[in-house]
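In: Provided below for reference: sequence and predicted model.
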Amino acid sequence: MGEGPELTTERLLLRRWRESDRAPFAAMNADPAVMEHFVNPLSEADSDAFVDRMEAGFERDGFGLWAVEVRETGDFIGFTGLSRVSFDAPFVPAVEVGWRLAHHAWGRGYAPEAARAALGFAFETVGLTEVVSFTAPVNQRSQSVMRKIGMRPDLDGDFDHPRVPEGHPIRRHVLWRIGVDDWRTT
């Protein structure tokens, strides 16, 4: 849909979104396993609106949440990338590194591989000095990715996510951080 920065890793291509990504992305966002640590799965319309917001992020910021494909096959497997945190929290303003992959792509090391590339772009190209990530405490898979890419938990940074309803089991979130100096040494 848009032109812009692409990132390549050993096995993956992080690229701008294509119209052909919408259907597999909607299927992924409707998968209860993929959406286990979110308030609820996304409808097709909500998934499409998310793609539009991700593309707008590239236009606005020069970076965003890239569509991820496996280079060998060209298969779309989800997204990974950078986004400005758009809600109010004690650590904002901040840029988050995030990912969401289709269930069939789990357990292959794709999330940390893609996230490392996104962090490299954040620090080496954009010139950021810190990147954050956050998730519900029960989301051990995402926290494992955070650990693998050199992030550290901010034990004083846990917060109630303002976009999660009060009383919801995933309202509380843990905050992880990585600074440029830590990035350079990992």
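Out: Alright, I've got the coordinates.

In: all contacts plus neighbour counts: C-alpha atoms, from now on.
Out: Will do.

In: for the nearest residue to T135 once chain neighbours are set aside, list the residues it contacts.
Out: With CA to CA, 6 or more residues apart in numbering as the criterion, T135 has its nearest non-adjacent residue at 5.1 Å, and that residue is H173. Counting by CA atoms under 8 Å, 6 or more residues apart in numbering, H173 touches F134, T135, A136, P137, D158, F159, D160, H161.

In: so is H173 in a helix, a strand, or just coil?
Out: Using DSSP: H, G, I helix; E, B strand; the rest coil, the structure places H173 in strand.

In: and it, how far is that from R16?
Out: Look at H173 and R16: by CA to CA, to the nearest Å, they are 29 Å apart.

In: now do L82
Out: 13 Å.

In: of these two, who's got more company?
Out: L82 (27 against 23; other CA atoms under 10 Å).

In: element containing the more buried one?
Out: strand 76-84 (DSSP states H and E).

In: check it against this one:
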Amino acid sequence: MREALGTGGYGFASGILLPFQKLMLPVSASRESRRVPVIMSTRCSFGHENVPTGRMLMITYETERLILTPIQHGHEAELFKLNNDPLVRKANFNDVPQTIESVHEWLNRYSAQWRKNKFGVWLVYEKCNAGPMFIGRCGLQDYDDSTNPEFAYAFFEHATGRGLGPEAARFTITHAFRNSTKKKVIGFIAPGNERAERAANKLGLRYIDDRLYDGNISKYYEMTREEYFSKHH
């Protein structure tokens, strides 16, 4: 199971509470980023629908416009909805409808990587007057046998075009570098995805060459720790 950078929309652990250190973001990453305990609103907007969340107390981080929380078991409804969004499904799953069983597989994978790496993939909510609105997922995940984590994200179409993807990306990459000794972040973009290419360039990811990714040729990007912090200081 894989996903390429910038796939969702048009853009780029077993229920435990994970301990995090206070994260100091570069100024350009956000005017405000703090760790806060919140209870997600009892009703949270998914596109044009309102779906009850009934979530337990979770530790989250805030940026200027976003609330982010590590993906864990209990997020089945959000991930099922996102993975079956027409654009996300086409980009990530060859337009095959996703089942709740496949969602559980993804949750097992994400949770295991959080436990191992102390960083990973986050659910992303936009701050709204009526309560946090779920808009996608974003973060870093293990890539095959590489020691370099792969960056990938998927957003609903209605959340694209306002800079929310880059805002989430800066947070998740900063968190990964601050909480690990990883030297590099990598990403893959399908040919013709110009929006994702622009987003990658803004983040500082450099095109290296074309490589085989999940059976298809994709554009391979990477960025070192030093390159990232020199750009987002």
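Out: The structure has been received and is ready for your questions. Since we're looking at a predicted model, the values are computed, not measured.

In: give me the TM-score for this pair.
Out: The TM-score (TM-score structural alignment, normalised by the length of structure 1) is 0.82; 173 aligned residues with a CA RMSD of 2.0 Å.

In: re earlier: show me what the strand holding L82 of structure 1 is packed against.
Out: helix 22-29, strand 65-70, strand 95-101, helix 110-120 (3 or more CA pairs under 8 Å, 6 or more residues apart in numbering; DSSP states H and E).

In: mean neighbour count added to the ones you listed, as a markdown table?
Out: Formatted as a markdown table, these follow (neighbours: other CA atoms under 10 Å):
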| stretch | mean neighbour count |
| --- | --- |
| helix 22-29 | 19 |
| strand 65-70 | 25 |
| strand 95-101 | 22 |
| helix 110-120 | 22 |
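
In: leaving out sequence neighbours, find the closest residue to A118 of structure 1.
Out: A118 of structure 1's closest residue in space is G81 (CA to CA, 6+ apart), at 5.3 Å.

In: that neighbour contacts A115, correct?
Out: Yes: at 6.6 Å, G81 of structure 1 and A115 qualify as touching, with contact defined as CA atoms under 8 Å.

In: need the overlap of contacts for those two.
Out: The contact lists of G81 of structure 1 and A115 share V97, G98, W99, where a contact means CA under 8 Å, 6+ apart.

In: so what corresponds to R170 of structure 2 in structure 1?
Out: Counting by TM-score structural alignment, R170 of structure 2 lines up with R116 in structure 1.

In: just L107 of structure 2 next, same as before
Out: Match for L107 of structure 2 (TM-score structural alignment): V51.

In: what of A196 of structure 2?
Out: Counting by TM-score structural alignment, the partner of A196 of structure 2 is S142.

In: doesn't T135 make contact with that match?
Out: Yes: using CA under 8 Å, S142 of structure 1 is in contact with T135, at 7.2 Å.

In: what about the helix of greatest length in structure 1, how far off from structure 2?
Out: The longest helix of structure 1 (DSSP state H) is helix 44-61. Following the fit onto structure 2, the mean deviation recorded for helix 44-61 of structure 1 is 1.7 Å by mean CA distance after the TM-score superposition for structure 1.

In: identify all contacting residues around that helix.
Out: So helix 44-61 of structure 1 is contacted by 1-2, 4, 16-17, 22, 25-27, 29-30, 63-66, 83 (CA under 8 Å, 6+ apart).
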